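Undergrad: with the input below, show me the fold.
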Amino acid sequence: MDPIERAYSLAEALLADSLPRRWRHSLGVAEQARSLRPILGDDSSLMESAAVLHDIGYSPVAASTGFHPLDGARYLREHTGVDERVIRLVAHHSCALLEAEERGLRQELAREFEKEDSALMDAMIFCDMTTTPDGSPTTSESRVTEIVGRYGPDTIVGRFIQRAAPEIHAAVQRVSKRMSAIQETYQPM
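TA: Modelled structure (predicted):
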């Protein structure tokens, strides 16, 4: 089976029935990844796979620490033959080290999983943070506001996302600039 098909199949098996809204979000994040093909080149398949798998750590089958990036990456490492780079993108998606710090898991995450190339990390942030919980496109500003509202500003997730917001917005801006540059290059005169 093709690696992308395998990623979709695995994510669907882990999320579709038990967490249908999370599954819709993951499909939307994967759609955002497909939209970035012009700037991702050879890494397009890798990003799409990571995008659809990024939240599998929420699945009751994969959850162990309650910190979904770590749980998802561990599940992928221990139970699948998924590419190591996909696993690293899942482990570190959307500024996960900052949330890991809030949870007392920063050293554990950093020790177990290397960060992936910064351009790919930016793309992963873009995909996740410009997709609503229901899978629709949004802005990173709206997404951060939604997360703070859903979890509350004084919760672990609320504190983390507020700390991460400047980096999230900067990553989204870097990806948007790269996409604009590519689109300008290929516009007819």
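Undergrad: make it CA atoms for all contacts and neighbour counts henceforth
TA: Will do.
Undergrad: roughly how far does residue 1 sit from residue 175?
TA: Between residue 1 and residue 175 the computed distance is 30 Å (CA to CA, to the nearest Å).
Undergrad: more crowded one of those two?
TA: Neighbours per residue (other CA atoms under 10 Å) separate residue 1 from residue 175, with residue 175 holding more: 21 against 7.
Undergrad: which parts of the host helix or strand of residue 110 are buried?
TA: Element membership of residue 110, judged by DSSP states H and E, is helix 106-112. Neighbour-count burial for helix 106-112 flags 106, 109, 110 (criterion: 16 or more other CA atoms under 10 Å).
Undergrad: let's compare: structure for the following, please.
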Amino acid sequence: MEEEMPGWARRVAERELSGVLPRRWAHSQGVAARAAGLGPVLGGDAGLLAAAAVLHDVGYAPRLAGTGFHPLDGARFLRDEHGADERLVRLVANHSFALLEAEERGLRGVLEREFPLLDQPLLVDALVYCDMTTTPDGQETTARERLAEVVRRYGADSLVGRFIRRASPEIFATVARVETRLAAQPRWGYAPER
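TA: Next comes the predicted model:
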């Protein structure tokens, strides 16, 4: 299923988001496009990242919003309705420091019990990078611009605003780690001199 996973994930995300939340669908497509550029860094996990990237916000779909916390709702949907790959479900559940937001919502224990954080730091970091460097409309941006936009949209004193302030240092550190890995990768068509 690994080779088929990105195509399946895209169909599921499009079905759940495109009609009811077109801007969220645009963001999800942009995050998936960012993930495509990380293939050389992730190797065999590139397909898993691509699937997680396009599905990370599926829990925003109104019909799936059981708790109102999209990482948890999306992961439950993928697990319960699709029997999705466990690593994929755990990535969606924990994307972009969801544990910190879950704590703000009183759901941290639930999230940790149902969907423990995946012990693959590069894969977890890669999904944070893709999400936090993509605008709501699916365009590339910097992490600083993205976080500022989230705070403006939700309000600094909102639950999401508080979460973003708490998570900002970790988000910036994660994006820097991935950018360092990307910079260390040889460019296609480039042959170093000998």
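Undergrad: hmm, back to that, quick check, nearest of the buried residues of helix 106-112 of the first structure to residue 65 of the first structure?
TA: Using CA to CA, residue 109 is the member of those that sits closest to residue 65 of the first structure, with 11.4 Å.
Undergrad: residues in contact with whatever residue of the second structure lines up with residue 143 of the first structure?
TA: In the second structure, residue 143 of the first structure lines up with residue 146, judged by TM-score structural alignment. Going by CA atoms under 8 Å, 6 or more residues apart in numbering, residue 146 of the second structure touches 132, 133, 134, 135.
Undergrad: in the first structure, which of the residues you listed still touch?
TA: Retained contacts for the contacts of residue 146 of the second structure in the first structure, judged by both residues aligned by TM-score structural alignment, their matches' CA atoms under 8 Å, are 132, 133, 134, 135.
Undergrad: how about those in CSV, adding secondary structure?
TA: Output for those, formatted as CSV (DSSP: H, G, I helix; E, B strand; the rest coil):
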residue, secondary structure
132, helix
133, coil
134, strand
135, coil
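Undergrad: and the gap between residue 156 of the second structure and residue 122 of the second structure?
TA: From residue 156 of the second structure over to residue 122 of the second structure (counting by CA to CA), the distance is 30 Å.
Undergrad: same thing with residue 23 of the second structure?
TA: Separation of residue 23 of the second structure from residue 122 of the second structure (CA to CA): 28 Å.
Undergrad: go on, residue 10 of the second structure?
TA: In terms of CA to CA, residue 10 of the second structure sits 22 Å off from residue 122 of the second structure.
Undergrad: neighbour count winner among those two?
TA: residue 10 (20 against 16).
Undergrad: what's the match for that one in the first structure?
TA: So, by TM-score structural alignment, residue 10 of the second structure is matched to residue 8.
Undergrad: could you find the closest non-adjacent residue to that match?
TA: residue 52 (6.3 Å; CA to CA, 6 or more residues apart in numbering).
Undergrad: residues contacting that neighbour?
TA: Residues in contact with residue 52 of the first structure, defined by CA under 8 Å, 6+ apart, are 7, 8, 11, 26, 27, 29, 30.
Undergrad: ranges for the helices of the second structure?
TA: With DSSP state H, the ranges of helices along the second structure come out as 5-17, 22-36, 39-42, 46-55, 70-82, 86-93, 98-105, 108-114, 121-132, 143-154, 159-184.
Undergrad: which residues does the first one contact?
TA: Defining contact as CA under 8 Å, 6+ apart, one finds that helix 5-17 of the second structure is touched by 24, 25, 47, 48, 50, 51, 52, 54, 55, 58, 60, 61.
Undergrad: could you dump the residues you listed to TSV with distance to residue 100 of the second structure?
TA: Output for these, formatted as TSV (distance: CA to CA, whole Å):
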residue	distance to residue 100 of the second structure
24	22
25	24
47	27
48	23
50	24
51	23
52	19
54	22
55	20
58	19
60	18
61	22
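Undergrad: for the residues you listed, which one is nearest residue 171 of the second structure?
TA: Using CA to CA, the contacts of helix 5-17 of the second structure come closest to residue 171 of the second structure at residue 52, 17.6 Å.
Undergrad: the first structure: which residue goes with that closest one?
TA: In the first structure, residue 52 of the second structure lands on residue 50 (TM-score structural alignment).
Undergrad: check whether its match really touches residue 84, as I assumed.
TA: No: Residue 50 of the first structure is beyond contact range of residue 84, at 10.4 Å (criterion: CA atoms under 8 Å).
Undergrad: of those two, which one has the most company?
TA: Of the pair residue 50 of the first structure and residue 84, residue 50 is the one with more neighbours under other CA under 10 Å, namely 29 against 16.
Undergrad: identify the residue spatially nearest to that one, adjacent ones excluded.
TA: Among residues not flanking residue 50 of the first structure along the chain, residue 86 sits closest, at 5.0 Å (CA to CA, 6+ apart).
Undergrad: what of residue 97 of the first structure?
TA: The spatial neighbour of residue 97 of the first structure that comes closest, neighbours along the chain excluded (CA to CA, 6+ apart), is residue 106 at 5.7 Å.
Undergrad: what residue in the second structure is paired with that neighbour?
TA: Aligned partner of residue 106 of the first structure by TM-score structural alignment: residue 108.
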